[in-house]
Each structure stands twice: as structure tokens, then as C-alpha cells.
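A.B. asks: Sequence plus predicted model, see below.
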Amino acid sequence: MEQYYKLDKIKELADNDQDFIFALAQTFLEEVPADAAILQTAVQNQNYLLSYQTAHKMKPTVDMFELGVLDDLIEVQDWGKFEQTDKDVTNQLAKVLQAVENATKEIKEDFNL
């Protein structure tokens, strides 16, 4: 089975404290899927400021859980930040949304949440 997230950085940060790792997994589930939905709507509505703010908020968590789409998320963030009306970030957004969906499902299974 393909692994959609990694805990290497989190284990290092947590000094392998299982309770802290569990708390971070819970926080991921509480925040990231909701932020991804906001990001999707913001991009669809060409709400550049909200796209920028939401992508920027998601970056540390996406990086910490190593979802593999940080560069795509940064492209969406920059699209919003610089109001790049001539750029299409649909593919990058789709990759981010899929990665979040896959990781969310896997984290729920792995942590019995």
C-alpha cells in the first residue's frame, strides 16, 4: 500500500513522544481537510487573497507530514499572492486536494480516528 504521508519530521520534532504525535495527527484531521475545502472554493472563485492566506496556512503542516505536494501548494499560494490572472493553477490545486484526501484517510486508519 502506498504511503501518503510520513512521520519522520514529526517524530524528530516530538522526540518520538507518541501522545504528541497523536495530537498532531488529530490537529491535521481537524484543520487541513477544512482548509483544503476553503482553498478549493477560493481558487474556483478567483479569491486571490483567501487563496494566498489559506495556502500559506497549510504549508507548514503539508511540509511536516511530507505529503509531497509542497511545491504545488506554493504555486497556488503565489498565484493568490501575486494575483496571477493569466496563470491556471487547476492542476496544482487538484494534486494538493488529492494528497490531503489520501493522507486524511490514511491518518484516520493509522491512528484509529
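C.D. replies: That came through fine.

A.B. asks: CA only for contacts and neighbour counts going forward, please
C.D. replies: Noted.

A.B. asks: What count of nearby residues applies to the nearest residue to residue 48 once chain neighbours are set aside?
C.D. replies: Nearest non-adjacent residue to residue 48, counting by Cα to Cα, 6 or more residues apart in numbering: residue 80, 4.0 Å away. A count of neighbours around residue 80, defined by other Cα atoms under 10 Å, yields 25.

A.B. asks: One more to weigh against that first structure:
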Amino acid sequence: MKKVTYDLSQIIEMSDNDPDFIKLMVDTFIEEMPVDLDYLALAIKEEDRENVHRYAHKIKPSLELFGLQGHLNAVVLESWGKGDETKDINKNFKFLYQELQETLIQLKRDF
């Protein structure tokens, strides 16, 4: 079994361990993250810097809230979207995508 990729401690703390709130946050993440990830992937494929920045910026707080390392990759993608030519966005997106796919599987299994 793979290591759990997410950490709900921030959500637990902000909700005073309210199981309904935690479930709502998880369900929202499961519902919205794949859509945003698809838009981000399309923007990267099309080298659409404005939308890469927009979607990386949009998902970054959720990644941090769920304790995912991918928030660091989102920062790189966000920076590239602002015009930073030196970043390897494909490598960063690949890591982010893989981590999110595993996290979504785990969250669906656990909730």
C-alpha cells in the first residue's frame, strides 16, 4: 500500500474536528480539483501563460490546505505563467499531476 499523500491536519484544526465540515472539504476537493487540473493541463499544452498562472494560482491554496507537496510545483507553474522562462513546467506539472491523481484515489477510498 502506498503512503498517504495528503494531510488533513489544517482542515481538522480549522473545523474543530467537525466531521461534516471535513467531509464537505474533501468532497469539494474531489469534485473541483480534476476540472482545474484539466484546465491547467490544457493551458500548459497550449503554452497559454495567462491561464497557467490563473489555474496554478487557483489550486495552490487547496494543495497547501491538504498538505500536498505539489503546492511547490504550483508555485513554479504560477511563476512561469508570469513570464519566468527558466522553469521546466512539464516536469513540475507531471509531479503535480501524479501526486493529485494518487491523492484523489486515496481521498475517494478514505471518504
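C.D. replies: Arrived safely, thanks for sending. In this text the structure is predicted, and so the values were computed from the model without any measurement.

A.B. asks: ok so, going back, ok, now which ones touch the equivalent of the residue nearest to residue 48 of structure 1 over in structure 2?
C.D. replies: Under the alignment (TM-score structural alignment), residue 80 of structure 1 pairs with residue 81 in structure 2. Residue 81 of structure 2 makes contact with 48, 49, 50, 51, 52, 53, 54, according to Cα atoms under 8 Å, 6 or more residues apart in numbering.

A.B. asks: got JSON lines for the residues you listed, with distance to residue 64 of structure 2, secondary structure and neighbour count too?
C.D. replies: Below are these laid out as JSON lines (distance: Cα to Cα, whole Å; DSSP: H, G, I helix; E, B strand; the rest coil; neighbours: other Cα atoms under 10 Å):
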{"residue": "48", "distance to residue 64 of structure 2": "24", "secondary structure": "coil", "neighbour count": "13"}
{"residue": "49", "distance to residue 64 of structure 2": "22", "secondary structure": "helix", "neighbour count": "18"}
{"residue": "50", "distance to residue 64 of structure 2": "22", "secondary structure": "helix", "neighbour count": "15"}
{"residue": "51", "distance to residue 64 of structure 2": "20", "secondary structure": "helix", "neighbour count": "20"}
{"residue": "52", "distance to residue 64 of structure 2": "18", "secondary structure": "helix", "neighbour count": "27"}
{"residue": "53", "distance to residue 64 of structure 2": "17", "secondary structure": "helix", "neighbour count": "23"}
{"residue": "54", "distance to residue 64 of structure 2": "16", "secondary structure": "helix", "neighbour count": "18"}
